[in-house]
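here is a sequence with its predicted model. Questions after.
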Amino acid sequence: MAMRYRTVRVDGLDVFYREAGDPSAPTLVLLHGFPTSSIAYQELIGELSDEFHLIAPDYPGFGHSSAPAADDFGYTFDRLADVVDRTLDALGLRRYALYVHDYGAPIGFRLAERHPERITGIVTQNGNAYEEGLTPFWDPFRKLWADPHADPSALRAFFTREATHWQYTHGVPDAALVNPDKELFDQALLDRPGNDAVQLALFLDYAANVALYPRWQQYLRTHRPPVLAVWGRNDEIFGPAGARAFAGDVPDARIHLLDAGHFPLETRLTQIAALTRDFLHSLSD
């Protein structure tokens, strides 16, 4: 079905979202990561919209949503989750599965913990909830979290075109399969004046997510939502141990480690779409 590009007003912000599929069909909410936006899900939405209702919002500071200055908006993962939560309320969504990637995981697990009765299942694509998934990539972040007065300027290297290209292509067996248009779009938004302060605020706040891992694991053990992990096993940001760890709390979790990097949809779209379709069918069995 045709994609719709919409905006809803939430908390004084314009929140952009992509929507496709029949609203009466089972809903899948897709939550994007850094440094991208709902554009990451454009093709997957197209693959699944024949049977499912898809909603993919952009967070404040990302994509086509409002991007207030860091001094004017408290950029924390709690705040982003609040906006997404109210967006889904404004759209009248009361029952849905989640598809989370990267930053989408801490936002999605906050929603799941708040509203366990709404969650039909969780698809995690390199969306971490365990210390086991944190690779040495995070060492400079951990140093900063341990000393809030430290100079964060070194982390600005993650906002460069080279870093964005690395995220898309590292660990990919054939980089020629990666469409460069998305990384170009992502970089254009990263380069907006003042966006570096927005992203540094979220880098600093990521420590709050790690502190919440035990609570999210308790949510998984208590509520046992069906879980599908479709994980790029060559990811050096969130390693494959983070995918395997879900089975410790949800023993029947479906774990698929794919020959891909941090953005497995870029090279494994058909496989992931099929796995996601089968998983969503199982939720209604």
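Happy to help now that I have it.

please count neighbours and contacts with C-alpha atoms only from this point.
Fine.

how close does A253 sit to A67?
To A67, A253 is 36 Å away according to CA to CA, to the nearest Å.

one more: V210?
Remark: distance between V210 and A67 (CA to CA) = 25 Å.

swap in R215?
Separation of R215 from A67 (CA to CA) stands at 30 Å.

of these two, which one has the most company?
In terms of neighbours (other CA atoms under 10 Å), A67 is the more surrounded of R215 and A67; the figures are 20 against 15.

how about the secondary structure of the more buried one?
With DSSP: H, G, I helix; E, B strand; the rest coil as the basis, A67 sits in coil.

what residues are up against the residue nearest to it when sequence neighbours are not counted?
Ranked by CA to CA, 6 or more residues apart in numbering and with sequence neighbours excluded, the top spatial neighbour of A67 is G61, at 3.9 Å. For G61, the contacting residues are A67, P68, N195, V198, by CA atoms under 8 Å, 6 or more residues apart in numbering.

what's near enough to touch the third one?
In other words, N195. For N195, the contact set (CA under 8 Å, 6+ apart) comprises G61, A69, A70, L189.

most neighbours among those, please name it.
When neighbours are counted by other CA under 10 Å, G61 leads those with 22 neighbours.

could I get the full set of helices for the protein?
For the chain, the helices defined by DSSP state H cover 42-48, 77-90, 104-114, 139-146, 161-169, 180-190, 195-223, 241-244, 246-249, 265-283.

L257: which of these is closest?
Closest to L257 of these is helix 241-244 (CA to CA; 7.8 Å).

just checking, what packs against the closest one?
Applying 3 or more CA pairs under 8 Å, 6 or more residues apart in numbering; DSSP states H and E, one finds that helix 241-244 contacts strand 227-232, strand 254-258.

ok, which of the ones you listed comes nearest A20?
strand 227-232 (21.8 Å).

closest to R18 out of the helices of the chain?
For these, the distance to R18 is smallest for helix 42-48, at 8.2 Å, taking CA to CA.

another one to put next to it:
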Amino acid sequence: MNETLYPFHTETLDRGGLRYHYVDEGPRDGPVVLMVHGNPTWSFYWRNLILALRDTHRVIAPDHMGCGRSDKPSAEDYDYTLRSRIADLGALIDHLELRDITLVVHDWGGGVGFGWAVDHPDRVVRMVVLNTAAFHLPAGKSFPAALSLARIPGLGAALVRGANAFVRGANRFCVTRRPLPPEVAAGYIEPYRSWSDRVAVHRFVTDIPLRPEDPAYAIIEATQAGLSRLADKPMFIGWGMRDFVFDHHFLAEWERHFPAAEVHRFPDCGHYILEDAREELVPEIALFIRAGAVEGAGRDDSAEPAPAESRA
């Protein structure tokens, strides 16, 4: 991968002999922004937002174990479950002694980030939510066929781990406004070049909780119930309305839990919203975060960009 796309200072945290990789950019005494990615992305997904904030904020962006530049242990050497993901994130937050956190999440990052946040509401000051969930499948939303296919024993592993269909498919179908530039598509593929490299990609799919007996089900249940502990904190929602997984059903659920949230809809954008709507969304998120970094500061409505629906 062209390193100019990922020009960041990085560190690793030891997790029982496994390296948990994370970006650590910006002034160490700056306001903290914690970015939690999903599947099959890695901290590379946040690159443009990191660049927009690192002059004024301390930006932390971990790679989940098995993802990005973190170690990729076998399923026998690491418990690839939501519980482990939340524990890893919490260990990093405690190691770095992070407080007054702006939490930014996408995809599985919602379950992981909010899974931690509902138990530590005093350490979170605001939230940015991008095509994700921290609750069960909303009523009226059917489970996508593509994800069901990836969960079929044998066939799912052959597709996700053997053919790398999940990563390559995401590069193709998670953007709807324009194709990913070749160098960006290559950046997403870079960490996932072999069967063993793709264990986390597959395990994330099989860990989606659909039934009470699924390992992550009770955690999502508790996270959903705990969202009210964060209801008084400012929230920015950026949503690609052409996301075939996290669609309008999920957005409506976020709005139900957080009716005061600042919502920006992008009708022509897909799941990789930071790729599709980069030019508009990155400045809007940065404005929201910077405004909140000043104690007592409110949004200057006269300076806000036009609503996403009204832009050509």
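The structure has been received and is ready for your questions. Just so we're clear, the structure is a prediction, and the values are computed from it rather than from any experiment.

got a TM-score for the pair?
The TM-score (TM-score structural alignment, normalised by the length of structure 1) is 0.86; 279 aligned residues with a CA RMSD of 2.7 Å.

re earlier: just the contacts of G61 of structure 1 now: which is nearest H101 of structure 1?
Nearest member of the contacts of G61 of structure 1 to H101 of structure 1, counting by CA to CA, is V198, at 19.3 Å.

tell me how far that closest one lies from A146 of structure 1.
20 Å.

ok, the two, which is more surrounded?
Comparing V198 of structure 1 with A146 by other CA under 10 Å, the one with more neighbours is V198, at 22 against 10.

so that one sits against Y75, correct?
Yes: assessed by CA atoms under 8 Å, V198 of structure 1 is found in contact with Y75 at 6.5 Å.

state the distance from the counterpart of D205 of structure 1 in structure 2 to I189 of structure 2.
Following TM-score structural alignment, the counterpart assigned to D205 of structure 1 within structure 2 is D207. Separation of D207 of structure 2 from I189 of structure 2 (CA to CA) stands at 21 Å.

ok, the two, which is more surrounded?
Set D207 of structure 2 next to I189 and count neighbours by other CA under 10 Å: I189 wins out with 19 against 16.

skipping its backbone neighbours, what lies nearest that one in space?
Distances taken as CA to CA, 6+ apart put V167 closest to I189 of structure 2, at 6.6 Å, once the chain neighbours are dropped.

so the one you found touches E190, yeah?
No: the pair V167 of structure 2 / E190 is not scored as a contact, 10.1 Å apart, by CA under 8 Å.

can you find the partner of V33 of structure 2 in structure 1?
Alignment note (TM-score structural alignment): V33 of structure 2 maps to L28 of structure 1.

ok, R58 of structure 2 next?
Applying TM-score structural alignment, one finds that R58 of structure 2 aligns to H53 in structure 1.

could you do L103 of structure 2 as well?
Here L103 of structure 2 is matched to L98 in structure 1, going by TM-score structural alignment.

what about that match, neighbour count?
By other CA under 10 Å, 26 other residues sit near L98 of structure 1.

so it sits right up against I122, yeah?
Yes: using CA under 8 Å, L98 of structure 1 is in contact with I122, at 4.8 Å.

find the centremost residue of structure 1, please.
Central residue check for structure 1 by CA atoms, centre = their mean: the C-alpha nearest the mean position is that of G104, 2.4 Å away.

my guess is that one meets H32, correct?
Yes: checked against CA under 8 Å, the pair G104 of structure 1 and H32 is within contact range at 5.0 Å.

shared neighbours, these two?
With CA under 8 Å, 6+ apart applied, the contact sets of G104 of structure 1 and H32 do not overlap.

intersection of neighbour lists for V198 and Y75 of structure 1?
Residues touching both V198 of structure 1 and Y75 (CA under 8 Å, 6+ apart): none.

can you find the partner of Y41 of structure 1 in structure 2?
Using TM-score structural alignment, Y41 of structure 1 lines up with W46 in structure 2.

thinking again about what came up before, out of the contacts of N195 of structure 1, what pair is the most spread apart?
For the contacts of N195 of structure 1, the maximum inter-member distance is 14.9 Å, found between A70 and L189 (CA to CA).

ranges for the strands of the stretch 1-150 of structure 1?
Secondary structure of the stretch 1-150 of structure 1 (DSSP state E, counting those that start in this stretch): strands located at 4-10, 13-20, 27-31, 53-57, 96-101, 119-125.

TSV please, covering the ones you listed and showing distance to F158 of structure 1.
Below are these laid out as TSV (distance: least, CA to CA, whole Å):
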stretch	distance to F158 of structure 1
strand 4-10	29
strand 13-20	25
strand 27-31	21
strand 53-57	23
strand 96-101	18
strand 119-125	21
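
circling back: turn the helices of structure 1 into CSV, columns for distance to G127 of structure 1.
Shown next, in CSV, are the helices of structure 1 (distance: least, CA to CA, whole Å):
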stretch, distance to G127 of structure 1
helix 42-48, 17
helix 77-90, 14
helix 104-114, 5
helix 139-146, 17
helix 161-169, 14
helix 180-190, 19
helix 195-223, 12
helix 241-244, 8
helix 246-249, 11
helix 265-283, 13
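
among those helices, which is nearest V15 of structure 1?
In terms of CA to CA, the element of the helices of structure 1 nearest to V15 of structure 1 is helix 77-90, at 7.5 Å.

buried set for that closest one?
Within helix 77-90 of structure 1, the residues scored as buried using 16 or more other CA atoms under 10 Å are F77, D78, L80, A81, D82, V83, V84, D85, T87, L88.
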